[in-house]
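Undergrad: please find the sequence and the predicted model below.
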Amino acid sequence: MPVDMSVFGGGRWVRTQPGNLHTHGSIEPVMSILDIRGFPMHDMFLIGHNDDCGTIVLPTESRAENAAAALGPAYETRVHLMRHHSGQEVWATDYTRRAPDGTTLSAFITNLTLQDGRQVIKDGRWVR
């Protein structure tokens, strides 16, 4: 039995939209992409960690798979069972934006230089 997504509403930083849609954080452009590609914008919790990555929490595996399909190929996605408790399942689609060449960028660390002066991450990509 899938969980009622209204349990995610009501938090201080969570916005509740019509259709049992709950949002937190940076949700653009993901929300626009889902809308343009015809993904039903109801019964879900969209968490944007930043503009490049986040998680969509959904009540069923099929909706999580459909969200992943709607985001591809612009985003790398991973669908997984987030929680199973008392017969209720919560599924999640994690997403990370891809660069135009298809590589996945680091969503958190964009540049990293070690103390010895060697740069290991440049513009979100590992330097080899």
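TA: Yep, that arrived.
Undergrad: C-alpha from now on. contacts and neighbour counts both.
TA: Fine.
Undergrad: Three-state assignment for His84, please.
TA: strand (DSSP: H, G, I helix; E, B strand; the rest coil).
Undergrad: what's the burial count for it?
TA: Residues near His84, counting by other Cα atoms under 10 Å, number 12.
Undergrad: could you do Phe108 as well?
TA: Neighbour tally, Phe108, other Cα under 10 Å: 11.
Undergrad: quick one: it from His49, how far?
TA: For Phe108, the distance to His49 equals 9 Å [Cα to Cα, to the nearest Å].
Undergrad: try it against this one:
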Amino acid sequence: MAIDMSTFGGSRWVTTHPNNLHTHGSLEPVMSILDVRGFPLHDMFLIGINDSCGTIVLPSESRAENAAAALEPAYETRVYIMGRRQGEDVWATDYTRRASDGTTLSAFITDLTLEDGRQVIKDGRWVR
């Protein structure tokens, strides 16, 4: 039996929608992409860190894998067991938006230069 996702609702910062969908933070365009790609928007907790990245908490591995597949290739994704709640595994799909050339942009740091003068992030992209 999978965890009941309604346990993630109830906080003043979490919005509860029909179909046991719970959201927090910045949600566009990820919800639109999931909807357009036919991923059912129910039984999940969507945490939008900002417009470019976030986490989708889901009750099963198959739903987490399906969410990742729906977001690819527009987002880089990672599926993992987030932990246990109420004795059940809780799965998550992390997502980070990709640029049109396929590179993954840094969602938080746009430019980073090390003490030795080597620039490792420029315009949100890792410099190799």
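TA: Received, thanks. Remember, it's a predicted structure, so these values are computed and weren't measured experimentally.
Undergrad: show me where structure 1 has helices.
TA: Using DSSP state H, the helices assigned to structure 1 run over residues 30-36, 61-71.
Undergrad: what's the most buried one of the ones you listed?
TA: helix 61-71 (a mean of 19; mean count of other Cα atoms under 10 Å).
Undergrad: give me the contacts around it.
TA: Residues from elsewhere that reach helix 61-71 of structure 1, judged by Cα atoms under 8 Å, 6 or more residues apart in numbering: 30, 33-34, 37-39, 56-58, 77-79, 81, 91-93, 95.
Undergrad: hmm, back to that, how about the helices of structure 1 in JSON lines, adding distance to Gln17 of structure 1?
TA: Shown next, in JSON lines, are the helices of structure 1 (distance: least, Cα to Cα, whole Å):
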{"stretch": "helix 30-36", "distance to Gln17 of structure 1": "12"}
{"stretch": "helix 61-71", "distance to Gln17 of structure 1": "18"}
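Undergrad: mind checking which of those helices is nearest Asp4 of structure 1?
TA: helix 61-71 (13.8 Å; Cα to Cα).
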